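**Q** prediction below, plus the sequence it came from.
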Amino acid sequence: MSSPRVAWVGLGNIGRGMSLNIAERGPQSGPLLLYNRTTSRATTHATKLGQKSAVADTLTEAVSRSDLIFTCVGDDAALDAIVAAILDDKALPQDLSSKTFVDCSTVHPDTSRKTEALFAARGAGFVACPVFGAPNMADAGQLIVVPAGKQAAIEKARPFFDGVVAKKTIDLSGGSGEDIDVGRASMLKVLGNTFILNTVGVLAESLVAAEASGLGVGPLKEWLGLFAPGPFANYAERMTSGDYYTREEPLFAVDLARKDLRHASGIAKEGGMTMRNVEVTDSLLRDVKEEKGEKGDIAAVYGAVRKGAGMEFGNQ
């Protein structure tokens, strides 16, 4: 199979890291084509990548010049807008059977299913491929990718997963070789994010309780570093260092987090249950939004818990 021409659409925190690793390690033919609604962001990123990338001035150019098109955007509405722009574009051929679209966004399972159906009607392949990992993991090519869809489409994208953007692929087909519902990938991603978000909330409460009780955050952080080193120990450091309220650009924005919780709550209700921890976490994130606006980061639930305990939102 010949190497595909590849485009990357959407350059948020995760998208920048993933596109960097595809440009440097991917088996594509020619430079990675970058497109972002704000062209200056694509130009800045391309400058860092040098000759391994090029900028597409329009979405039409990105799609027309590529065989494999990755997208990674903030929410369902943004993905819907991109899909509509592609399918309504008279400059693109009616027959898109030479194209495969791989969406790494976190969206509702029904959005992934709708997207696949729309592309399939024009002959294009589609893979729902949300990812797990913080921006630093994306930069290091250490994400967990979760692809779902028709096997023919997944196989076209697979060379860009392990060893390129990911440390591990969770193939929801379980090795059966069968075509699978693209909504399963989005479902796993949304439910997995509730674990992350709920745990960050519990961590914030524990740190504030340690401070309020007189124990102090030091012993709790030391225990956490021994018992659960990695992402949550990093969150504890971001909270106690004050990074949660001083940073200008969120690593995981409050609005996106609340969108994930809404999706998870909806999925649970369809199954006849209520995710009560999700409701608690969302209430903390609502307080973050009131305090910090759209630039609020999920680590700022620490400030929301502090405020609820009669302390200052900022700890320094």
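**A** Nice, I can see it. Numbering: from 1, shown residues only.
**Q** only C-alpha atoms from now on, for both contacts and neighbour counts.
**A** OK.
**Q** mind listing what's buried along stretch 82-89?
**A** Within stretch 82-89, the residues scored as buried using 16 or more other Cα atoms under 10 Å are Ile82, Val83, Ile86, Leu87.
**Q** and that stretch, how far out from the chain middle?
**A** Here stretch 82-89 is found 22 Å from its chain centre; the criterion is Cα atoms, centre = their mean, to the nearest Å.
**Q** give me the residues contacting it.
**A** Identification of contacts with stretch 82-89 by Cα atoms under 8 Å, 6 or more residues apart in numbering yields Leu59, Thr60, Val63, Leu92, Thr115, Phe119.
**Q** try this one next to it:
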Amino acid sequence: MGPEGFLTTLPQGAIHASCSTVAPDTNRRLAEAHQQHGSTLVASPVFGKPDVAQAGNLWVGSSGPTEARQRLEPLQAAFGQGTYSFGDDAGAASVAKLCGNFLLGTVIEGMAEALTLAEKAGLDRVAFYEMLTSTLFNNPIYKSYGKLIAERHYQPVGAPPAIIRKDMNLVVQEAYKQGVPMPFANIIRDQLTATVALNEQDVDWASFAERVAQGAGL
């Protein structure tokens, strides 16, 4: 944007695949700027940790003009195992990304509360985690984040707390705009705010689970 921005360097007909997690209205404004320039923006936020990206197994959300989305499909297939289209609105895929990150946060908060209660009541938290993820919650999300929480060891870093705090702030802002009460989103954002305030940087964002354990005296 602006006279020295990258937009001025794009040729006519170019497509900008925006993979960042941003506010839906940010991508809408970018799409308008691209349209004035003669280029096109397609929102392409991704789901997956760094190791998933390295393996080319990300999940991709996509929204923007149909023709541009179709032109991007071979590129998206190179780094993703599946692409899901959310229509022509450049902000739509960003909404999907924010909702997805919110759901991940609810998993972390829920596992943190459950494992903390179990430990306070005398159960072995790791053994309880293993039971949960071998039965009712036998899926990759509960297993991967649950392992970090059960062991209280938040490495390797998928995303640091400060980055996801930004995302949760965007969730709360979008919820306010749409008139949707989201009390869990506010709880998760507050937990991340406390984690950032404690200067926890080189840990996965799931480390906000420690706020639950500390609140229970563990």
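**A** Yep, that arrived. From a predicted model like this one, the values you see are computed outputs, not experimental measurements.
**Q** hang on, the earlier thing: any chance of the buried residues of stretch 82-89 of structure 1 in CSV, plus distance to Lys292 of structure 1 and secondary structure?
**A** Shown next, in CSV, are these (distance: Cα to Cα, whole Å; DSSP: H, G, I helix; E, B strand; the rest coil):
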residue, distance to Lys292 of structure 1, secondary structure
Ile82, 29, helix
Val83, 32, helix
Ile86, 35, helix
Leu87, 37, helix
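**Q** list buried residues within the contacts of stretch 82-89 of structure 1.
**A** By 16+ other Cα under 10 Å, the contacts of stretch 82-89 of structure 1 give Leu59, Thr60, Val63, Thr115, Phe119 as buried.
**Q** now the second one: which helix or strand?
**A** So that's Thr60 of structure 1. helix 59-64 (DSSP states H and E).
**Q** which other helices and strands does that helix contact?
**A** If you count contacts as 3 or more Cα pairs under 8 Å, 6 or more residues apart in numbering; DSSP states H and E, helix 59-64 of structure 1 packs onto strand 6-9, strand 32-35, helix 76-87.
**Q** between the buried ones among the contacts of stretch 82-89 of structure 1, which sits nearest Arg184 of structure 1?
**A** Comparing those against Arg184 of structure 1 with Cα to Cα places Thr115 closest, at 13.7 Å.
**Q** and the closest one, what's its match in structure 2?
**A** In structure 2, the residue paired with Thr115 of structure 1 is Leu30, using TM-score structural alignment.
**Q** quick one: residues contacting that match.
**A** By Cα under 8 Å, 6+ apart, the neighbours of Leu30 of structure 2 are Leu41.
**Q** how about a cut-off of 10 Å?
**A** Leu30 of structure 2 makes contacts with Met1, Leu7, His16, Ser18, Gln36, Thr40, Leu41, Val42, Ala43, Ala90, Gly91, as judged by Cα atoms under 10 Å, 6 or more residues apart in numbering.
**Q** what sits against the equivalent of the fourth one over in structure 1?
**A** So the one you mean is Ser18 of structure 2. Aligned counterpart of Ser18 of structure 2 in structure 1: Asp103 (TM-score structural alignment). Contacts for Asp103 of structure 1 (Cα under 10 Å, 6+ apart) come out as 9, 69-73, 79, 112, 115-116, 126-131, 147.
**Q** can you flag which of these belong to strands?
**A** Among those, DSSP state E puts Val9, Ile69, Phe70, Thr71, Phe126, Val127, Ala128, Val131 in strands.
**Q** for those residues, pick the one with the most neighbours.
**A** Ala128 (33 neighbours; other Cα atoms under 10 Å).
**Q** map that one onto structure 2.
**A** In structure 2, the residue matched to Ala128 of structure 1 (TM-score structural alignment) is Ala43.
**Q** from the contacts of stretch 82-89 of structure 1, pick the one nearest Gly266 of structure 1.
**A** Looking across the contacts of stretch 82-89 of structure 1 and measuring by Cα to Cα, the closest to Gly266 of structure 1 is Thr115, at 19.0 Å.
**Q** ok so, going back, any idea how far Gly13 of structure 2 is from the match of Thr115 of structure 1?
**A** Per Cα to Cα, to the nearest Å, Leu30 of structure 2 is found 15 Å from Gly13 of structure 2.
**Q** do Glu210 of structure 2 as well
**A** 49 Å.
**Q** if you count what's nearby, which of these two comes out ahead?
**A** Counted by other Cα under 10 Å, Glu210 of structure 2 and Gly13 do not tie: Glu210 has more neighbours, with 21 against 13.
**Q** can you give me the distance of that one to Met111 of structure 2?
**A** Here the criterion is Cα to Cα. By it, Glu210 of structure 2 lies 11 Å from Met111 of structure 2.
**Q** quick check: neighbours shared by these two?
**A** Shared contacts of Glu210 of structure 2 and Met111, counting by Cα under 10 Å, 6+ apart, come down to Ile149.
**Q** what number of residues lie near whatever residue of structure 1 lines up with Met111 of structure 2?
**A** Using TM-score structural alignment, the equivalent of Met111 of structure 2 in structure 1 is Leu203. Counted by other Cα under 10 Å, the residues lying close to Leu203 of structure 1 total 22.
**Q** wait, isn't Leu203 of structure 1 in contact with Gly303?
**A** No - counting by Cα atoms under 10 Å, Gly303 is not a contact partner of Leu203 of structure 1; they are 11.8 Å apart.
**Q** what's stretch 215-224 of structure 1 in contact with?
**A** Contacts of stretch 215-224 of structure 1 from elsewhere in the structure, counted by Cα under 10 Å, 6+ apart, are 203, 206-211, 225, 227-230, 232-234, 236-237, 240.
**Q** so it matches what in structure 2?
**A** Counting by TM-score structural alignment, stretch 215-224 of structure 1 sits on residues 123-132 of structure 2.
**Q** again, but for stretch 60-76 of structure 1
**A** Using TM-score structural alignment, stretch 60-76 of structure 1 pairs with nothing in structure 2.
**Q** show the end-to-end separation of that stretch, please.
**A** For stretch 60-76 of structure 1, the end-to-end distance is 20 Å (Cα to Cα).
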